[in-house]
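Chemist: Got a predicted structure here, sequence first:
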Amino acid sequence: MFSRIALFLATNLAVLALVSVVMAIFGIDPATNAGLLMFAAVFGFGGAFVSLALSKWTAKRSTGAHVITQPANESERWLVETVRRQAEQAGIGMPEVAIYDAPEINAFATGASRNNALVAVSTGLLRSMTRDEAEAVLGHEVAHVANGDMVTMALLQGVLNTFVIFLARVVGRAVDGYLSGGRDNGGGGLAYFAIVFVLDMIFGLFASMIAMWFSRRREFRADVGGAQLAGRQKMLAALERLGQTYGHNTLPKQIAAFGISGALGHGLKRLLMSHPPLEERIQSLRSADLGESDGARQRAF
């Protein structure tokens, strides 16, 4: 736990240092709205893309995933060869393949691009799933990579971060000015920073809802991709098997959105779910048009 916190702090400190240098070099003044928007964009996109660039390294460190460089047994050989075959079908570079120790049935994909990715499965998945079900799960994760979901989510998060930072400060300045009777506080006093802190949390909550809505749409598409690579029945069987452990997820937060399984939620919590309920995913997959040929399968990605 301490190492994860230290890693998180070190990453954010590095981003802050880099952003400060960039702003100093280009003379960006956050006191004006134009400067503030540039300030927000640098912070918003900077953090998102640094996280994307470090995603594989972070995933390996946070889960303890062991990358298979030389298969040690038949199970590892099957994993590597299955991912290799699916990657070729999807038209992407061969991802790294890894195993991480966790009791639940889960897997995740991450990486900075379609040709520089990592696909990892839990030991719980290997113990609990049949080969057909595991093949479908691997197909789901390869589909995430082929669809460019990691880059798309980073771009979306960058845009959302930018507007959260910008709007919180613009609104905070207006509220602070109103409360102070229009007096110039020289860039904002304690009240201004308190207002901005609260607005960051409020706007950040709405931004998270938007990001998670998109994440849920993306899961339906990855399920279709898994069915195209492994077969509809195998993908349906995998989703049904996930129901046995659905709601238990030990993946770190920054990786959990790219796992095949997510946590249950109700009410407001449901709006912050990265994955749709399994029942909805199964129903959607049953009615999905998967195409009729390998050519259709290739075009889907």
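Modeler: The structure has been received and is ready for your questions. Numbering: from 1, shown residues only.
Chemist: going forward, measure contacts and count neighbours with C-alpha atoms only.
Modeler: Noted.
Chemist: Over to the spatially closest residue to residue 87 that is not a sequence neighbour. Which of the three states is it?
Modeler: What sits nearest to residue 87 in space, not counting adjacent residues and going by CA to CA, 6 or more residues apart in numbering, is residue 94, at 5.9 Å. Classification of residue 94 by DSSP: H, G, I helix; E, B strand; the rest coil places it in coil.
Chemist: Below is structure B, check it against A:
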Amino acid sequence: MLRIGLFLLTNIAIMIIISLVFSLLGLESTLAQNGVDLNLEALLIMSTVIGMSGSFISLAMSKWSAKRMMGAVVITDAKDNTQRWLLQTVERQAQQAGIKMPEVAIFDSADVNAFATGMNKNAALVAVSTGLLANMKQGEIEAVLAHEVSHVANGDMVTLALVQGIVNTFVIFFSRIVGHLVDRVVFKTQRGYGPAYYITSIVAQIVFGILASSIVMYFSRRREFRADAGGAHLAGSGNMVAALQRLQSIHQPAHMPDQLAAFGINASVASGIRKLFMSHPPLEERIAALQAAR
């Protein structure tokens, strides 16, 4: 779903900003000792602060940023039968799932898409696209909503934030080691850090961050099966299977921003090494898992 892409983009941006702030304040200079030694204990502490901060700040901002990036308009007063039905359906599903009523929003997109986000499962946001409302039957829409409500009830965004925070920590840790080695060994800096350290560290952080996102994507794929099962419980297995089959039958160009396209509910199936960076399992695997559980 879109929530993964929005979360990761915000997380990367915040990590880079925090790293730059640390550099500008001179806090990273405490890691540099005389000679070629590196204060690994201080580095690990700093990496944890940056990594976990980036993850949880992006989680705290997730609902706000999702509304603005996707142009999601929250339904505060139903203006038609469709909006009234959406509110009633989400309210009923939330009660069944044991969570408070999320905000319900619609965003203008031809893509068949939906997402749920929020730092607290009792103060979440569930949003659907106009394309989804136009191209799915009511039972299928109900299943998609149930899938998203299940994500909220399962605390998937918090789980993702924890995993991302741990991954961030090691990305920062190893990128600083690379920067340290390049600065000391290649550019022969004797004291403190030179420009090579900061440039190399940021480049390594971006590269390692992209590679490490495969770990986050693995956990995301596993959580999708659980959300599908939750959707089947709340809206019926037949509706959940039908919704996924409907997504299989839809062939349309993506209208999301390029950086978010891979995280849409109807994203194209990747092949080769790109499979490692898929946020969702192939639709046929998800359908097969639901049918096997009947």
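Modeler: Sure, I can see it. As the structure is a computational prediction, the values presented were derived from the model and not from experiment.
Chemist: Could I get the TM-score for this pair?
Modeler: Superposed pair, TM-score by TM-score structural alignment, normalised by the length of the second structure: 0.83. Supporting alignment: 279 aligned residues with a CA RMSD of 3.2 Å.
Chemist: which residue lines up with the residue nearest to residue 87 of the first structure in the second structure?
Modeler: Using TM-score structural alignment, the equivalent of residue 94 of the first structure in the second structure is residue 101.
Chemist: Count the residues that sit near that match.
Modeler: Using other CA atoms under 10 Å, residue 101 of the second structure is surrounded by 21 other residues.
Chemist: And for residue 186 of the first structure?
Modeler: The burial count for residue 186 of the first structure: 7, using other CA under 10 Å.
Chemist: for the one 5 residues further on, same thing?
Modeler: As a burial measure, the neighbour count of residue 191 of the first structure was computed by other CA under 10 Å and equals 15.
Chemist: Please name the nearest non-neighbouring residue to it.
Modeler: residue 176 (6.9 Å).
Chemist: dump the residue contacts of the one you found.
Modeler: Counting by CA atoms under 8 Å, 6 or more residues apart in numbering, residue 176 of the first structure touches 188, 191-192, 195.
Chemist: you'd agree it is in a helix?
Modeler: Yes. Residue 176 of the first structure forms part of a helix when assessed by three-state DSSP.
Chemist: From residue 34 of the first structure, how far off is it?
Modeler: From residue 176 of the first structure across to residue 34 of the first structure, the span is 20 Å (CA to CA, to the nearest Å).
Chemist: How about residue 52 of the first structure?
Modeler: 27 Å.
Chemist: who has more neighbours, those two?
Modeler: Set side by side, residue 52 of the first structure and residue 34 show more neighbours around residue 52, with 21 against 13, by other CA under 10 Å.
Chemist: what does that one align to in the second structure?
Modeler: Under TM-score structural alignment, residue 52 of the first structure pairs with residue 59 in the second structure.
Chemist: Now for that match: which residues touch it?
Modeler: Counting by CA under 8 Å, 6+ apart, residue 59 of the second structure makes contact with 7, 118-119, 157-158, 161.
Chemist: Now name the helix or strand holding it.
Modeler: helix 40-70 (DSSP states H and E).
Chemist: Only the buried residues of that helix, if you could.
Modeler: 43-44, 46-63, 65-67, 70 (16 or more other CA atoms under 10 Å).
Chemist: about what we covered before: now, of the contacts of residue 176 of the first structure, which are buried?
Modeler: 192, 195.
Chemist: The stretch 101-250 of the second structure: helices as residue ranges?
Modeler: 130-135, 138-153, 156-181, 195-235, 237-249 (DSSP state H, counting those that start in this stretch).
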